[in-house]
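*Asks:* Here is a sequence together with a model predicted from it:
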Amino acid sequence: MTETFEAEKAQAAAWFRTLRDEIVTAFHALENRHEGSAPAGRFEVRKTTRSADDGADAGGGEMSVMRGGRVFEKVGVNISTVHGTLGARAQAAMAARKGIPGMVDDPRFWASGISLVAHMQNPHAPAVHMNTRMFWTPHAWWFGGGADLNPCIEYAEDTAHFHAEMKRACDPHGGALYDELKAWADEYFYIPHRKRARGVGGIFFDDLNTGNWAADFKLTQDTGAAFLPAFVPLVDRRHQTPWDEADKDIQLRHRGLYAEYNLVYDRGTKFGLETGHDPEAVLMSLPPMAKWY
C-alpha cells in the first residue's frame, strides 16, 4: 500500500490553486489590453461540490468562468479537490487502465487538479485546453495532464510556437520526452468517428508514477507553467485580425468537433460525471455556441 501522502496532496492542491490564480490574472490582463465593443470580461467564481452517495463531505472546488468578454467568448478555469470511494464502474475502469491491485477491497480515492478550456471571440484566435491533476488511492498515486491547441483557422507559426513552448517544458525531464508526450496527445485527442484530430495537438500524459513523487510533480508543474507563454502570445497576435461571417461559420463548425470529442471520448468528462462532481463544472468545457450540418 502507498503512504497516505498527506503532505504531498496538500502541496499539489495548493499549486493547482496558485496556477489558477496566475492564469486568471493573465486573462484579465488580456481582456483589458485589447479593445472591443464589449466591456472587458471578468471571471465569476463559485464553489462546486461533489455528491457522495452517503451524503458525506466529498470535497469540491471552485469554478471560475468568464463569458462574453472582449477576447474570450467563454473561458473556464476550474480547480477541485475531491475524495471518497469509487463506484463499481469507476473501480473497474481504474483497475483495467492502471492495474491497481486491491481496488475492490479498498476503493478510496483522492484527486486534485486544474482544468481550463477557452473559446475565443475572434475566429482567428485559437481555442485551447489545459489540465494537470494528481490522483491517489491506498494502492497507487499518479499525475496526468497536458495542453492542446484547437484553432479553427490554422496558422503554422502559431502551432510551431505552442509546440516549442511545450517542448521547452519537457526537455529538462529527458530529451525524448516531448516526442513521446506529443505522440500521446495526437492519439488521445483523435476523433475516430470523424477520422481526424480535434486540433493541432500539444502534449498529454497520464498514469505518471516513476516512483519519484517530487520529480513527477516537477514535470507536472513545468508543463502547467508552460501554458501561459505558449498561449497568450497567440491571442495577442490574432485577436485584432479582421474576420467575417464566413470565418465565424468555420469557427462554429469546428466547435462542433470539440463538443463531440468531450461528450463521447474525454476521460475527464466521464470520470467527473461518473463520480458525482458538479455537472456544470464538468461540462464547463463545452462551447457557448456550435454548429453542425
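*Replies:* Good, I have the coordinates.

*Asks:* Going by C-alpha atoms from here, please, whenever you check contacts or count neighbours.
*Replies:* Fine.

*Asks:* Not counting its own residues, what contacts the strand or helix carrying Gly146?
*Replies:* Element membership for Gly146, per DSSP states H and E: strand 140-150. Under the criterion CA atoms under 8 Å, 6 or more residues apart in numbering, residues 1-2, 100, 126-136, 159, 162, 185, 198-209, 216-217, 220, 223-224, 227 lie in contact with strand 140-150.

*Asks:* helix or strand right after it?
*Replies:* helix 156-170.

*Asks:* For that next one, buried residues please.
*Replies:* Asp158, Thr159, His161, Phe162, His163, Ala164, Glu165, Met166, Lys167, Ala169, Cys170 (16 or more other CA atoms under 10 Å).

*Asks:* Format the residues you listed as TSV; extra columns: distance to Leu181.
*Replies:* Shown next, in TSV, are the buried residues of helix 156-170 (distance: CA to CA, whole Å):
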residue	distance to Leu181
Asp158	19
Thr159	16
His161	17
Phe162	14
His163	11
Ala164	13
Glu165	13
Met166	10
Lys167	9
Ala169	11
Cys170	9
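
*Asks:* Could you give me the PyMOL syntax to select whichever of the contacts of strand 140-150 are buried?
*Replies:* Per 16+ other CA under 10 Å, the buried members of the contacts of strand 140-150 correspond to this PyMOL selection:
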select buried, resi 100+126+127+128+129+130+131+132+133+134+135+136+159+162+185+198+199+200+201+202+203+204+205+206+208+216+217+220+223+224+227
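
*Asks:* just checking, which of the contacts of strand 140-150 belong to strands?
*Replies:* In strands, defined here by DSSP state E, the members of these are 127-136, 201-208.

*Asks:* could you pull out the helices for the chain?
*Replies:* 6-33, 88-98, 156-170, 177-188, 213-225, 227-238, 245-264, 267-274, 279-282 (DSSP state H).

*Asks:* These into a markdown table, with extra columns for distance to Tyr293?
*Replies:* Shown next, in a markdown table, are those (distance: least, CA to CA, whole Å):
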| stretch | distance to Tyr293 |
| --- | --- |
| helix 6-33 | 32 |
| helix 88-98 | 34 |
| helix 156-170 | 27 |
| helix 177-188 | 25 |
| helix 213-225 | 36 |
| helix 227-238 | 27 |
| helix 245-264 | 8 |
| helix 267-274 | 25 |
| helix 279-282 | 26 |
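
*Asks:* Second structure follows, compare the two:
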Amino acid sequence: MQADFEARKAQASGWFHQLRDQIVAAFEELEARATPEGETPCRFEVSPTTRKDGGGGLMSVLRGGRVFEKVGVNWSAVHGQLAEKAQKAMAARGVPGMSADPRFWASGISLVAHMVNPHSPAVHMNTRMFWTPGAWWFGGGADLNPCIEYAEDTAHFHAEMQRACDAHSADYYPRFKAWADEYFFIPHRGRARGVGGIFFDDHNTGDWDRDFAFTKAVGEAFLPAFLPVTEKRRGTAWSEADREAQLIHRGLYAEYNLVYDRGTKFGLETGHDANAVLMSLPPIAKWY
C-alpha cells in the first residue's frame, strides 16, 4: 500500500505542476494580447519556495500588468510531521489517523488573481491532495469575487463548475456549492466574500482514481470558467468610484484570508514560506 501511494503522490504532484504551467501560460498570453504593440508584456516572476522541515514548491507572481494588478499561481509538494495544533484541527473535523502517526505529505496548486479593471472579478482556485499514514483525501474548489457583480458572469462561472461536478456525480455540485457558500462566508461582516463557486475538502470515497479524476476536472474547469469573463470585462470603462469599491472589496478579501482561511492557517502553522502562503493578499486595499 505504501508503495502504491508513493506512485500516486508523484502522479498527483506532477499533475498539479502541469496545471500550474497551463494557467501561467494562459495568463501570460492574455497579458500579451492586452499590451500595446511595442511594449513588453508583464510576465510571472518565479521563485522557489521551501518548507523548513521538508519539501517546497514554486511561487509565481505577476504584478502591474494590463489585466492583472497582481496574480499568484503557486505549486507545492511538502512533507514532514504535523504540529500538534494542526493534528487537533484535522481530528476535530473528523479526519482519521491523526494521533497515531504525525507524518504527512501534501501537494497542490493555489491561485488568486486581483484584477486591474474593477469590472473584472477577482478569483481564487486551488486543488490539492493530502496524505497521512492513516488517511488520504483531496480538496479544492474555485470562487469568484467581483466588487461589481454581473449576473451573467456569475452564471457562467457556476455553470462551468457544475459541468465539472456533474460529470462525476449529480450530488457534487449542489453539495459543494452549499459548502462554498458556508465556507466563504465572513461572520464578522455578515456576508459572503464573493458570489461563490464550489468548495470541497477531506474528499475520500475510497476510490483514489475516481477522486483524483474529479479533482482534475475541477482544476481543468478553471480556465473555461474564468477567462471568458475576464476577456469580456477587461476593457470596460471604469470610474474612480468603481476603483474605490474595488479597493474596499479587497479589504474584505484580505480579512477573510487572514482570519478564516484553512490554507493560510495550515501554511503558516506548518512552516511553509510565508511569502508564498500570503501570496493571496491584494497589492492595495482599503478599509473604512
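*Replies:* Nice, thanks for sending it over. Because the structure is a prediction, the values reported are computed rather than measured.

*Asks:* Post the TM-score for the overlay when you can.
*Replies:* Scored against TM-score structural alignment, normalised by the length of the second structure, the superposed chains reach a TM-score of 0.97; 286 aligned residues with a CA RMSD of 1.3 Å.

*Asks:* picking that back up, tell me which two of the buried residues of helix 156-170 of the first structure sit farthest apart.
*Replies:* Pairwise distances across the buried residues of helix 156-170 of the first structure peak at 18.7 Å for Asp158 and Cys170 (criterion: CA to CA).

*Asks:* ok, the closest residue to Ser110 of the second structure other than its chain neighbours - contacts?
*Replies:* Leaving aside its chain neighbours, Ser110 of the second structure sits nearest to Asn126 (4.3 Å; criterion: CA to CA, 6 or more residues apart in numbering). Shown in contact with Asn126 of the second structure (CA under 8 Å, 6+ apart): Gly108, Ile109, Ser110, Leu111, Gly140, Gly141, Ala142, Gly219.

*Asks:* I'd like to know how far the alignment partner in the first structure of Asn126 of the second structure sits from Leu19 of the first structure.
*Replies:* Matched to the first structure by TM-score structural alignment, Asn126 of the second structure sits across from Asn131. Separation of Asn131 of the first structure from Leu19 of the first structure (CA to CA, to the nearest Å): 11 Å.

*Asks:* go on, Pro123 of the first structure?
*Replies:* 27 Å.

*Asks:* Please apply the same query to Val65 of the first structure.
*Replies:* For Val65 of the first structure, the distance to Leu19 of the first structure - CA to CA - is 15 Å.

*Asks:* More neighbours: these two, which one.
*Replies:* Val65 (22 against 19; other CA atoms under 10 Å).

*Asks:* quick one: whichever residue in the second structure pairs up with that one from Asn145 of the second structure, how far?
*Replies:* By TM-score structural alignment, Val65 of the first structure lines up with Val61 in the second structure. Per CA to CA, Val61 of the second structure is found 19 Å from Asn145 of the second structure.

*Asks:* With Glu255 of the second structure instead?
*Replies:* Taken as CA to CA, the span from Glu255 of the second structure to Asn145 of the second structure is 14 Å.

*Asks:* ditto for Ala32 of the second structure
*Replies:* 24 Å.

*Asks:* Compare those two and say which is more crowded by neighbours.
*Replies:* Using other CA under 10 Å as the criterion, Ala32 of the second structure and Asn145 rank with Asn145 on top: 23 against 19.

*Asks:* now the angle from the strand holding Gly146 of the first structure to strand 201-208?
*Replies:* On the basis of axes from the mean of the first three to the mean of the last three CA atoms, to 10 degrees, strand 140-150 of the first structure is oriented at 170 degrees to strand 201-208.

*Asks:* picking up where we left off before, got any residues that touch both of Asn131 and Leu19 of the first structure?
*Replies:* With CA under 8 Å, 6+ apart as the test, Asn131 of the first structure and Leu19 both reach Gly224.

*Asks:* quick one: contacts for the residue lying farthest from the centre of the first structure?
*Replies:* Centroid-distance maximum for the first structure: Asp105 at 30.9 Å, with CA atoms, centre = their mean. Neighbouring residues of Asp105 of the first structure by CA under 8 Å, 6+ apart: there are none.

*Asks:* Which position in the second structure pairs with it?
*Replies:* So Asp105 of the first structure corresponds to Ala100, using TM-score structural alignment.

*Asks:* That match and Asn204 of the second structure: what is the separation?
*Replies:* Following CA to CA, the distance that separates Ala100 of the second structure from Asn204 of the second structure is 20 Å.

*Asks:* burial count for the alignment partner in the first structure of Gln22 of the second structure?
*Replies:* Here Gln22 of the second structure is matched to Glu22 in the first structure, going by TM-score structural alignment. Residues near Glu22 of the first structure, counting by other CA under 10 Å, number 12.

*Asks:* again, but for Glu245 of the first structure
*Replies:* 9.

*Asks:* Contact partners for the residue nearest to Val95 of the second structure when sequence neighbours are not counted?
*Replies:* Distances taken as CA to CA, 6+ apart place Asp202 nearest to Val95 of the second structure, at 7.1 Å, with adjacent residues excluded. By CA under 8 Å, 6+ apart, the contact set of Asp202 of the second structure is Val95, Trp136, Trp137, Phe138, Gly139.

*Asks:* one more time with 7 Å
*Replies:* For Asp202 of the second structure, the contacting residues are Trp137, Phe138, Gly139, taking CA atoms under 7 Å, 6 or more residues apart in numbering as the criterion.

*Asks:* what about the first structure, which of the residues you listed hold up?
*Replies:* Contacts conserved in the first structure for the contacts of Asp202 of the second structure, counting by both residues aligned by TM-score structural alignment, their matches' CA atoms under 7 Å: Trp137, Phe138, Gly139.

*Asks:* Just give me the match in the first structure for the first one.
*Replies:* What that stands for is Trp137 of the second structure. By TM-score structural alignment, Trp137 of the second structure lines up with Trp142.

*Asks:* mind checking how far that match is from Phe135 of the first structure?
*Replies:* Going from Trp142 of the first structure to Phe135 of the first structure by CA to CA gives 5 Å.
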